[in-house]
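Colleague: next comes the sequence, and after it the predicted model I'd like to discuss.
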Amino acid sequence: MTFTPNSFFIHPVSISIYKVQNDLQLRFKVWNERLASHAKTRAATCEIDGPPPYASTFSHVGWNTHLSADGGTSFSDAIHSWFDEGKDFLYLSGQCRENATCQHYTQVVWATSSNVGCASQLCLRKGDISQIFVCAYYPGGNWEVNGRLVMPYKTGPYCSLCTSSMSGCFRLWDHVDGLCEIPRNPCRMSCGQHGRLNASSCKCMCDPGHTGRLCQVQCSVQCVHGRFKGEECSCLCDVGYGGAECAEKVQFPFHSCDVMIDGDCFVVSSDADTYYGAKSRCQGRRGILVQIHNQKVQDILAFYLSQLESSIEVTDTHSETRNFWIGLTYKPLKDFFRWDTGEMLTFSSFAFGQPDNQGFGNCVELQASSGFNWNDQRCKTQNRYICLHAASHIAQWEDGS
């Protein structure tokens, strides 16, 4: 039978072989299926000292074997028997005690071994059933120079000699110290049984019927044309769909548009928020903070807002709600303004003397006192805002795409 990675790394008894090594410079060992396959091949021979199988994908493999005469030994017992040889390892001389064996121990704790694969096999030997345990390590250990064993580790603070190929120092549950970890999972997270990790974005892609940051929430509803909202079992529908399960085809709500310009829909808010709060509110309504790319749109919006100013009912009576956020921000490190969609600024309508707050006022508003020309403002300021639904976005409602 093949020894599975779960039973090796998650079982507390197996992990204890690492926990007792408080001062050793060790690397976190990753389970390797190819090594497990090689171990299985060797175990199938039922020979404890037999020749190791040819491993074409590994240039230097280390081996540990253990034979249990009664067949009642567990893999944890076998690994502990190897580790228990540590009492016969003399660190200062780098040798085993006289008439003692310690090479199994030195291979288990070999600091630069990063991958392991194990297997066991029931064997019939001279009419009796026994069990052989085999582990393969890569890179291997137990190297000798001029008849002397290379030291398997160095004493000192844990993780102090991790190399640049490591992703950091990893601690296992209540492990007293840490282990050098290779960058197999730079996100340091798992998506469980119902998700797949996107290592480039460090986000989980959940299976149907599951949601949550780690795909840990199971939902009884399904989102036919949409996705779940964060940790909730409620749907965020794709463009053109609505209903509890996003199964209903809906039309674009043109009645909500305050101004239509060349097929684009502009919705003026009656509430106030910070710049990023306004941006989030527009996104929640399947739009974006307004972008102004030409003088025509600037003139029409300025005229509409000036007519609206005396009659609009504002739910937030903050003193600065006469102004309106647009989706433009200043990027201090690059020293330029850019629209939220990433587009560069090709048209501008800054008021006279503006912008004048770069680095302090990094968000842009339509300023009522300047005829609704642009002004850079602190992003935490409470302003009204304008959401834009572009004509191309509205067309998606008709296509249902």
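Modeller: Received it, and whenever you're ready, just let me know what you need. Here the structure is a predicted model, which means the values were calculated and not measured. Numbers count the residues shown, from 1 in each chain.
Colleague: C-alpha from now on. contacts and neighbour counts both.
Modeller: Noted.
Colleague: what about the helices in the protein?
Modeller: 5-9, 12-19, 33-43, 75-83, 103-108, 275-284, 295-308, 391-399 (DSSP state H).
Colleague: okay, pairing it with this:
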Amino acid sequence: MVGVPISKLCDINANKKIIVDTHNELRAQVSPAATNMLKMEWSDKAAELAAGYARSCKQYHSQQTERNFTGFNCGENLFMSSFKASWEDVIKAFYSEVSNFEYGKGAIDPDQEILHYTQLVWYASFQVGCACAECPVSDDTQKYFYVCRYCPPTNLKTIPYPYKKGKNCGDCENSCDNGLCTNHCPYNQNKYGDCPSLAKGDGCQKEIGLMDDCPASCHC
């Protein structure tokens, strides 16, 4: 990346296509394959909030309430570097944690990170917005700070199963684009991992509060 000014790397309009395309390429190649992996699209609002946080140079995770907008909660991946990294390299760094991940188990080595990977490949996340900034260098701060927001966020209770394994687009055969589903649910994600079973039949009508706790399963 020598010779590429940070202003160009952090120009949202100049980089959003490569950011979205890289995410979708990686999501489409998960192993085992995913039956329900949604295709990501750019979110201007998520990117706007990510840009504000990147410029703050607070190189630790933001509060959940700082990421929310229009009824959506959002997850967050952060990347800090002493050198200018391309967006493709940043996103692939998140994905590289797959080497410590086993589907159905989670982290192979519990002392090593996997949450950047599981957020990137969380099946229900269909909106992404990223931004970066150049920060003052200190003992606690690297020079370059990259922030990506994912909406809706991963469900920490089901980390070993970030998607349903099976044939690509097996759950969306009529809404499939290059191995990714295009039939996203416009409702926020479920609060509980067993929402799909709770919502079967007329569960959403019978169980008080289930519509609020399991909006994705009840409406989609």
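Modeller: Structure received. From a predicted model like this one, the values you see are computed outputs, not experimental measurements.
Colleague: export the helices of the first structure as TSV, with columns for distance to Glu365 of the first structure and mean neighbour count.
Modeller: As requested, the helices of the first structure are exported to TSV (distance: least, C-alpha to C-alpha, whole Å; neighbours: other C-alpha atoms under 10 Å):
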stretch	distance to Glu365 of the first structure	mean neighbour count
helix 5-9	56	15
helix 12-19	58	17
helix 33-43	58	23
helix 75-83	66	19
helix 103-108	64	23
helix 275-284	9	19
helix 295-308	12	15
helix 391-399	23	15
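Colleague: kindly reformat these as CSV containing distance to Asn373 of the first structure.
Modeller: What follows is those, written out as CSV (distance: least, C-alpha to C-alpha, whole Å):
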stretch, distance to Asn373 of the first structure
helix 5-9, 63
helix 12-19, 66
helix 33-43, 65
helix 75-83, 74
helix 103-108, 71
helix 275-284, 17
helix 295-308, 8
helix 391-399, 24
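Colleague: which one of those lies closest to Gly242 of the first structure?
Modeller: Among those, the nearest to Gly242 of the first structure by C-alpha to C-alpha is helix 391-399 (10.9 Å).
Colleague: what range does that closest one cover in the second structure?
Modeller: With TM-score structural alignment applied, helix 391-399 of the first structure matches no range in the second structure.
Colleague: trace Ser74 of the first structure over to the second structure, please.
Modeller: By TM-score structural alignment, Ser74 of the first structure lines up with Ser86.
Colleague: pretty sure that match contacts Ile6?
Modeller: No. Contact between Ser86 of the second structure and Ile6 fails when scored by C-alpha atoms under 8 Å: they sit 9.9 Å apart.
Colleague: joint contacts of these two?
Modeller: Here Ser86 of the second structure and Ile6 share no contacting residue, scored by C-alpha atoms under 8 Å, 6 or more residues apart in numbering.
Colleague: picking that back up, next, count neighbours for the match of Ser74 of the first structure.
Modeller: 17 (other C-alpha atoms under 10 Å).
Colleague: what's stretch 205-217 of the first structure aligned against in the second structure?
Modeller: Alignment of stretch 205-217 of the first structure against the second structure: no match, by TM-score structural alignment.
Colleague: over to stretch 31-39 of the first structure?
Modeller: Aligned by TM-score structural alignment, stretch 31-39 of the first structure falls on residues 42-50 of the second structure.
Colleague: quick one: end-to-end distance for stretch 364-374 of the first structure.
Modeller: Start-to-end span of stretch 364-374 of the first structure (C-alpha to C-alpha, to the nearest Å) is 6 Å.
Colleague: what does stretch 31-43 of the second structure give?
Modeller: From its first residue to its last, stretch 31-43 of the second structure covers 27 Å (C-alpha to C-alpha).
Colleague: in it, what's buried?
Modeller: Using 16 or more other C-alpha atoms under 10 Å as the burial criterion, the residues of stretch 31-43 of the second structure that qualify are Ala33, Ala34, Thr35, Asn36, Met37, Leu38, Lys39, Met40, Glu41, Trp42, Ser43.
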